[in-house]
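A.B. asks: Sequence first, predicted model second:
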Amino acid sequence: MTLILAVFGMVIVALGTASVYVTWATDSVVLQEGEIADRSYRAPRTETFISELRTEERREEAYNDSRNIVLRDDPSVAPDQISDLNSALEGIDEIRAGEIDDDEIEQIHSLAEGLSDSQADSLLELNEVAWERVRTEAVRLLDEVFEEEISAEDVAGVRDAMPQRSDPQMSASERNLAVALARPYVRANVEVDEEATIEAREEAAADVEPVMMTVQAGQIIVREGDPVTRYHIEQLEYFGLLSPEQTWDQFAGVVGLLSLVTLAMVLYLGKFAPDVCRSRQLLLVALVVAVPLVAGRFVLVNEDLLYMFPAAAAIMLLAILIDFHFAVVVGGFVGLYLGIVSGSMFEIAFVTILAAVAGAAVIWRAERTVTFLFAGLSVGATTFVAASLFHLMEGNLDMPNAGSLLVSSAVNGALSASLTFLFFSLLGTMFGITTHLQLLELAHPNQPLLYRLTREAPGTYHHSIVVSNLAESAAERVGGDPLFARVAVMYHDIGKLMRPTFFIENQANRSNIHDSLDPRSSAQIILDHVADGVRMARKARVPKPIVDVIEQHHGTTLVKYFYNQAVKSGEDVEEADFRYEGPKPQTKEAGIILLADSVEAAVRSMSQSGSLYEETVDEAAGETVKRSQLDRIVDGIIRDRIDDGQLDECDLTIKQIEDIKGIFISILEGVYHPRIEYPESTRTARGQTASDVATAESN
């Protein structure tokens, strides 16, 4: 168990540490650009500071200013382009002279790309004087254009502006021809000097003065509901209004506190809840502790969600599935965990513990679904009252705050109740725990096995009802689960359905079948009803805790009557052959049921045989009175079970057993009280044989 608890503790600390580290490493960013501000942020003081963002923007603008681009001339461009134009014009001269026989239009297009078909036709139709004017104008235009610096970005604009440069004395058609001939030869005649440009840009950026910002105390930096810009974030970071800077010392302190709380919880579990540690329930505890611990670290950093976090659901689940008192203690540890990881240690721990206890107190023995609603209301109301008192202490409880607290508390209660309702059945099935709502469903008389008992074994059913009353009252008296005890009793003898008439309570007025059987066969039939009941319960998917009670309700007791009969017959008898296989009762409820079953069977048998009350003469009164043998019978049965070691493995104390005995006697006196005998009444039960009584006591 020590190893299991050590692993449990290490897992909890590891999960807590991981969640703290993840949020600790990212806590410096609360608001991001583009988000909507969840509240208004005001400057706590007046400050003048350098705005790095605005300064950098100014420097980028200066750096990228086109005036900082340094160009250098390429002197070869103009002569080359003019030479190419002259060559093209000479080619056109040859075409016009008719010295080339190929298609003239095609030839002109190959020499002058800018000409359309109609312009090519016009060019061929020009007389020599007009052609000379066009030719001269084309060269002049290109030469004039190259007198200016033309960058690559300027080429298109220069070409488009060439018609405005043409000679207005010429006809429009001639000017268009000149422009069309010259335009394709316009090229950039300068290029960027990269080194000089970079130097000029860097110098311009360096000359920019830092941008100073002045923010007055109380000035709103970003207003609630406005989109957050990077300028807002810069100012919030400068004033320290985002999450405070975390340090490794703080991280180590948080982890240390988590470890101390976990150590305390492990010590509690090992000392006061060993049964939980030895079962799958420890996994359930780990789950309901780890989930709020991890989720709380991410949720509780947001003040608006502080009182909405449904931590009470975890404790309410433990109260339903395990035990109220256990859940309250674990709830204290969960509250401490949340206080540590949220940074609001006392307040959140206090509110969480109070709300969890309030919810668990209402829901721990939920027998109706409406109980979940009441538990949610209890959680919400407790959260609101406790949180309001804290705000009142801090002097900031006003109507808006109270309204916000009311909404948050209501959400908390609703979520806690909803999560508990959604998961209690699932977790109960996963961890082998039977809830009260399941027990109530199992107790319905229309359940197949119980219905069969009423039809096929009515005596056993009646016996189970009486025993269930005994067990329920006793369990309530000694702090057990009375509902579980009552329902488990209703199923404890279902194995008798395999051979109902072999059990005395179902024989009515018929003769006892065991009178015709040998002791070993009779004993085996009696013993088999336990194993038969276990098989039937498992087949019907009865919850394991009830199956365990069926298996344990006789422990390893001896079927004394048939054992003694076998000994008297001279057989070679092994006592173990006449004992139930067990195991002995492992829980308080199973131990109570073992005692209640044995006591009720014995008292019923004695009542039917007429020997439950002894007639004695009261000399003082001069009359015959009946004195009950209940005390002696109940005490004898219980003492026999104790001496036989049947209660050694359950956690019933001597004091509790005495209380149980008192409860049994009180109830049985009401059930088997003496009745008035009328002369005409017949007492068929007087005809019971010794084997009838013994058979009843054995089953």
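C.D. replies: Happy to help now that I have it.
A.B. asks: rest of the way, CA atoms for contacts and neighbours
C.D. replies: Fine.
A.B. asks: residue ranges of the helices in the stretch 101-250 of the chain, please?
C.D. replies: 104-111, 117-125, 128-145, 155-165, 172-182, 194-206, 230-239, 248-272 (DSSP state H, counting those that start in this stretch).
A.B. asks: List the buried residues of the shortest one.
C.D. replies: Under the neighbour-count criterion of 16 or more other CA atoms under 10 Å, helix 104-111 has 104-105, 107-108, 111 buried.
A.B. asks: and what of the fifth one?
C.D. replies: Of the residues in helix 172-182, those buried by neighbour count under the rule 16+ other CA under 10 Å are 174-182.
A.B. asks: Comparison target below:
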Amino acid sequence: MSKKQPAPRRSSGFTQGVARVLILIITCILIYLCLVLPDVINQANMPVAVGEVANQDILAPYSITYESKVYTERARMEAAAAVPPVFLPPDPSIARRQLETLNSILYYISTVRNDPYATREQKLEDLEALDEIKLNPSIAAQILALNDQDWQNIDKEARRVLELVMRDTIRNENVAQIRSNLPAIIDFAFPTEQAQVVIALVSPLIVPTSLYSEEQTNLAREQARATIEPISRQIIAGEVIVRRGQIIREEDLEALNIFGLAKPSNQTDQYVTNAILVGVLATLSVLYFNRRQDQDFYDPKHLSLIAIVFVIFLGLGRFLVIDRTIVPYLYPVAAFGLTIAIIYNFEFGTLLSLFLSILLTFGKNREAELTIFYLLPTMVGMLTIGRARNIGSFIGSGFVTGLLGMAVVTAFRLGDVYTDMVGLSTLVIASLVNGLLSGSFALLLQFVFAQVLDIPTTLQLIDISRPDHPLLQYILQNAPGTYQHSLLVANLCEQAAGAIGADRLLIRVGALFHDCGKANNPQFFVENQVKDKIDAHD
């Protein structure tokens, strides 16, 4: 028989070992999903390019002021566009060249008019063959019909008008206007037909004297761009960056990229870094649990409940809380650490609180601030609550947790250019509420752990040790001697437990009820049996 007994123990130990490994693997998978899935879900609904339509409202998670390249470039483009084209000073050589051209044309026309051998038809063809100007047949006929005196007058007037016009600054945009004003410049003594001849001769020769300079224009525009200082854009926490149904503009996408809310082109790095973090924390957990195998939390049942509550806190935080503005400062993360410290010990509570704080804030905005905000108040709360012997302990611990949270927020946000006094006041109040909520939820979670794990809590032990507890009253009424004896034994045991570092309250309560059966069946106890009577157990 003795050789067969160790087998079940080895089998039981192996089964528990497998259970612990499965708990570790499943917990790591769930933690990894809590880290990755919220970003995947959010980014699947986020715009990735200008011109796309947003299918949800996107709010700023925190206040920020940044240099907007889009606004700055737009202002510089507007400043450059406002610069008028730059023209060179009027070039006198252009006017001289056009006057020389007119002289050549007039000389050619005079030669054609005075040609004694050409017929009228040939003269018309010669006039219409001019390269510098194009004379229509009616103007050519009028020129040939003029007498010498009229032609000389037209010759002089054409020279005068062209010289007068070309003395002004002429640009491309006002050439047509100057040509249309020629009738007002020609001497009114000329008949209409002769004035038309002057216009036909002069109008084609009117060209710009002030030419457009692309180089000077570009230089002026660059100077205008240089005068525009970088433009800053301020976005307040909670402000709507993009509304649902809105077409994404350049400035919207820029703001989303600043906040890290736009979908990245490659998410592989994010997946890898999350996996590395989970692996590191899993390794630390294995090393810690191997050194604490004698503790209650090493039992698979305890590990399962701890893992479930841990994942619930992490999942709620990553999916619903951490990407918001005020809610992260209201989320009672400390409740988890307080519960673990009450049920087990401060060391274990601190370790899990550290893991939870890191995982909640990893890869998020204000990562360092929130990590410290979640961890330090939790540690102080665990030190304050002790063994949680009454409701006041939870309230006091929650209040202290809230006060330290307020201090952490003030340390990080006071003087922050992105946080005004209204925002700071809101976060400070939220921190205090966080602490009170943490104490309240810790009280609730303590009873959940106690019921599931079938372990007594401090409050339960205190409750059943009250003198007016029904069972103690029953013992007092039915076995007063036993009651007094139990009180003395309880006092002695409590002192002994304190001397050796054991749980004084648990020992005292156990001693109070160690003889409770005598109140109902005293004869079942050997010291209460009458001599020479049959043993009640027989």
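C.D. replies: Structure's in. What do you need? Everything quoted here is computed from the prediction, not taken from an experiment.
A.B. asks: Give me the TM-score for this pair.
C.D. replies: The TM-score (TM-score structural alignment, normalised by the length of the second structure) is 0.58; 354 aligned residues with a CA RMSD of 3.6 Å.
A.B. asks: related to what we said a few turns ago, with distance to residue 403 of the first structure added, can I get the buried residues of helix 172-182 of the first structure in a markdown table?
C.D. replies: Formatted as a markdown table, the buried residues of helix 172-182 of the first structure follow (distance: CA to CA, whole Å):
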| residue | distance to residue 403 of the first structure |
| --- | --- |
| 174 | 87 |
| 175 | 84 |
| 176 | 82 |
| 177 | 84 |
| 178 | 84 |
| 179 | 81 |
| 180 | 80 |
| 181 | 83 |
| 182 | 82 |
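A.B. asks: which residue lines up with residue 67 of the second structure in the first structure?
C.D. replies: Alignment note: residue 67 of the second structure maps to residue 44 in the first structure; criterion TM-score structural alignment.
A.B. asks: Also residue 436 of the second structure?
C.D. replies: So, by TM-score structural alignment, residue 436 of the second structure is matched to residue 414.
A.B. asks: Please apply the same query to residue 500 of the second structure.
C.D. replies: Residue 500 of the second structure maps onto residue 478 in the first structure, by TM-score structural alignment.
A.B. asks: Just give the closest residue to that match, not the sequence neighbours.
C.D. replies: Nearest residue to residue 478 of the first structure in three dimensions, chain neighbours excluded: residue 656, at 5.9 Å (CA to CA, 6 or more residues apart in numbering).
A.B. asks: Name the SS class of that neighbour, please.
C.D. replies: helix (DSSP: H, G, I helix; E, B strand; the rest coil).
A.B. asks: how many neighbours does it have?
C.D. replies: The tally of other residues near residue 656 of the first structure (other CA atoms under 10 Å) stands at 18.
A.B. asks: how near is residue 480 of the second structure to residue 521 of the second structure?
C.D. replies: Note on residue 480 of the second structure: its distance to residue 521 of the second structure, by CA to CA, to the nearest Å, is 14 Å.
A.B. asks: swap in residue 63 of the second structure?
C.D. replies: 73 Å.
A.B. asks: In terms of neighbours, single out the busier of those two.
C.D. replies: Between residue 63 of the second structure and residue 521, counting by other CA under 10 Å, residue 63 is the more crowded of the two (19 against 13).
A.B. asks: Quick one: residues contacting the more buried one.
C.D. replies: Residues in contact with residue 63 of the second structure (CA atoms under 8 Å, 6 or more residues apart in numbering) are 234-238, 418-419.
A.B. asks: cool, and residue 436 of the second structure?
C.D. replies: So residue 436 of the second structure contacts 395, 398-399, 401-402 (CA under 8 Å, 6+ apart).
A.B. asks: same thing but 10 Å
C.D. replies: 330, 332, 334-335, 394-403, 442 (CA atoms under 10 Å, 6 or more residues apart in numbering).
A.B. asks: Just the ones in helices from these, please.
C.D. replies: If you go by DSSP state H, the contacts of residue 436 of the second structure have 334-335, 394-403, 442 in helices.
A.B. asks: Pick the one among the residues you listed closest to residue 505 of the second structure.
C.D. replies: Lowest distance from residue 505 of the second structure to those (CA to CA) belongs to residue 394, with 18.0 Å.
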